[in-house]
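**Student:** Next come a sequence and a model predicted from it.
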Amino acid sequence: MFIAAAVSFYLLLMLHCPAPSSATEKSPCDTCTKLVDRFHKGLEDTSKKNFGGGNTAWEEKTLSKYETSEIRLVEIIENLCDSSDFECNVMVEEHEEQIEKWWFKMRKKYPDLRKWFCIETIEVCCPSGTYGPDCVACLGGAERPCHGNGFCSGDGTRLGDGSCRCKAEYTGPFCLECADGYFSTGRNDTHSFCSECHESCKTCNGPTNTGCKECKEGWTKGDGGCIDVDECSAETSPCKETQYCLNTEGSFSCKSKYFLHFYLSLYCL
């Protein structure tokens, strides 16, 4: 077959020109998804190829043959993988027959190539919201993995364990709890909304400093809420002898006394 010869040529070329190793490992699903994307690009690039000469009747007759021909399929497959993409080329080589089957027999019945090829046939991907060898629903359900507040490990692939990696505002196995520095603005069994606390709060139940349950370092409980600690007013300065202390909200900084003297000499004459 033309296809086998074309793919074998690229694999042979790759063996003599190995690609540099990548720091990021691609999953088989990533490879398959990219392959399908390139296939669709090939369909676009080869549509009405070499036509447009003016003989409309001849073009339509010839084009209808080329549209589903093996020649067109070979042209597409030749550009599916970069020569350095070993995983892609191996996948094409191993599953050449399935690609041909879809092209000649299954395309009309199963127009979604990624679903038919990557998910249902070679089984390297899962539907969105599912993970693992059996495509089990992620925590929180396939419709809204991690209740929409995080990312499911292995989502859409045959890998991962389905655990949730929560966004900054959320925590807990289902990403329904508010993380430190955030407070709940609404919650039910399926949805949770968290907003950021005041800058002085480590934990809180409202948006202002009066809602602080715990204060961050550099702040202390005072009348009405967390207030700034003035480190510079301490009996012993936190700065070196050659520095002066400048208090800031929730912290302080040490500045050179020589810079202060220089500044005063310029502007305070």
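**Tutor:** Cool, the structure landed.
**Student:** from here on, contacts and neighbour counts on C-alpha atoms
**Tutor:** Fine.
**Student:** shouldn't Cys178 be in contact with Thr171?
**Tutor:** Yes - in this structure, Cys178 is within contact of Thr171 by Cα atoms under 8 Å, at 5.9 Å.
**Student:** Please say which of those two ends up with more neighbours.
**Tutor:** A count of neighbours by other Cα atoms under 10 Å puts Cys178 above the other of Cys178 and Thr171, at 22 against 18.
**Student:** and that one, how far is that from Cys194?
**Tutor:** 6 Å (Cα to Cα, to the nearest Å).
**Student:** let's bring in a second one:
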Amino acid sequence: MHLCSAGPSALRQLLLLALLSIAVSAAPDKCSVCNRLTEAFEQGLQRTAKDNFGGGQHALGGEPPWQLGQQRNSPCGHTDEGKEEAVACHALLEQFEEPLEGWWFGDFRRDPGKSAAKAAAALRELLCVRTGGLCCQHGAFGPQCAACPVCGLRGHCDGNGTRAGSGRCTCDSGYRGELCDQCETGRYLATAEPLLCLACHPACGSAGCVDGPSESNCRDCATGYQPAEASGAADGRVSCIDVDECAATPGPCAGPNETCVNSPGSFACDCLPGFQRPAAGGDCQPAETAAGTDGDSAETGGDSAETGDDSAESSGESAETGGESAETGGESAETGGESAETATPAMDKEEL
């Protein structure tokens, strides 16, 4: 059965599927919530297009269809939880229930060939723009839904489709101009229709390049590059070549056992075969020595930990010695007690 022959339970199911997707993540901004609602409604249409919605219970378990406005089953959540998105969601449900059902049984069912995307666009126009006044049509912005400027394919109108924004063109990366129709410095115009700006060659400097990705189309040279001999054209085009820092005398790598390795626009000081630089830095050393140095550092750390253990052991012995002293004192006191006991019978004999 086609979607357009669906009954009330189908509408309620689609609403449930749509609102479940926005109940948690929806922002309190009403236009955003409304957009999410219509987008999720489109997804629901796509998912359920092959099902039969002629009647009976909906597909989400065996429970009765969800009823609009009843918080008990509402996917918006409970407003007493104090969540702004839940409050905004419930407000939209109450506001849109009647026009939504009118659209479902009217325009939507009268056009059985309409795609889910077109149906969702028509629903947004009805609910978010005309009925709710929450959003603008695409191509308009601000409280009065003024027309957006034409930002081309490489930018977008700030606030497009909303009741907010400045209406200025916000350009994509690599583009500039009031209408985003120019290339940023560091890029060149690859095609005009459609407008496409691509990055200049890395050899080109801050002034960018003329009209191509080659190092021969630069306006100036980047650090690590220099103009080639006899380069330079009437249009300011310069051909840039790599500077071989390793060919300089003296070379940039003066440390023992290291060599200079040139690379485009740069260089590196690498250790000779059989040598390596210690993890802590410094000169290149024989691989065994460098590895031993790193091991010694780890061993030193281990010795420190061992010394700490010895200190703890010494403290334990001191405590044990103290315990023995206390025990000796106890024995002395006990001996004194026995002496006093021995003297008592002697005194009794004299009295006799």
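**Tutor:** Okay, I see it. As the structure is a computational prediction, the values presented were derived from the model and not from experiment.
**Student:** Overlap of the contact sets of Cys178 and Cys194 of structure 1?
**Tutor:** 169-170, 184 (Cα atoms under 8 Å, 6 or more residues apart in numbering).
**Student:** equivalent range in structure 2 for stretch 246-255 of structure 1?
**Tutor:** Per the alignment by TM-score structural alignment, stretch 246-255 of structure 1 matches residues 261-270 in structure 2.
**Student:** measure that stretch end to end?
**Tutor:** Counting by Cα to Cα, you get 7 Å between the two ends of stretch 261-270 of structure 2.
**Student:** how about the strands in structure 2?
**Tutor:** Secondary structure of structure 2 (DSSP state E): strands at 140-141, 146-147, 155-157, 169-171, 175-176, 182-183, 187-191, 196-199, 225-227, 240-242, 258-263, 266-271, 275-276, 285-286.
**Student:** In structure 1, what stretch matches the fifth one?
**Tutor:** Residue correspondence for strand 175-176 of structure 2 in structure 1, counting by TM-score structural alignment: residues 170-171.
**Student:** quick one: contacts of that stretch?
**Tutor:** 149-150, 176-179, 194.
**Student:** switch the cut-off to 6 Å
**Tutor:** Applying Cα atoms under 6 Å, 6 or more residues apart in numbering, the contact partners of stretch 170-171 of structure 1 are 177-179.
**Student:** Just give me the mean distance for that stretch relative to structure 2.
**Tutor:** Its aligned residues in structure 2 lie a mean 1.5 Å from stretch 170-171 of structure 1 after superposition (mean Cα distance after the TM-score superposition for structure 1).
**Student:** Counterpart of Ala298 of structure 2 over in structure 1?
**Tutor:** Matched by TM-score structural alignment, Ala298 of structure 2 corresponds to no residue in structure 1.
**Student:** Report how many residues lie close to Ala298 of structure 2.
**Tutor:** 11.
**Student:** Could you do the one 4 residues further on as well?
**Tutor:** Number of residues near Gly302 of structure 2 (other Cα under 10 Å) recorded here: 12.
**Student:** what does the one 4 residues further on give?
**Tutor:** Per other Cα under 10 Å, the neighbour tally for Glu306 of structure 2 reads 12.
**Student:** And for Leu100 of structure 2?
**Tutor:** Quick note: Leu100 of structure 2 (other Cα under 10 Å) scores 17 neighbours.
**Student:** what does it align to in structure 1?
**Tutor:** With TM-score structural alignment as the criterion, Leu100 of structure 2 pairs with Trp103.
**Student:** And the residue lying closest to Asp228 of structure 1 once chain neighbours are set aside, how far from Ile227 of structure 1?
**Tutor:** Leaving out its chain neighbours, the residue that sits closest to Asp228 of structure 1 by Cα to Cα, 6 or more residues apart in numbering is Trp219, at 4.5 Å. Separation of Trp219 of structure 1 from Ile227 of structure 1 (Cα to Cα): 5 Å.
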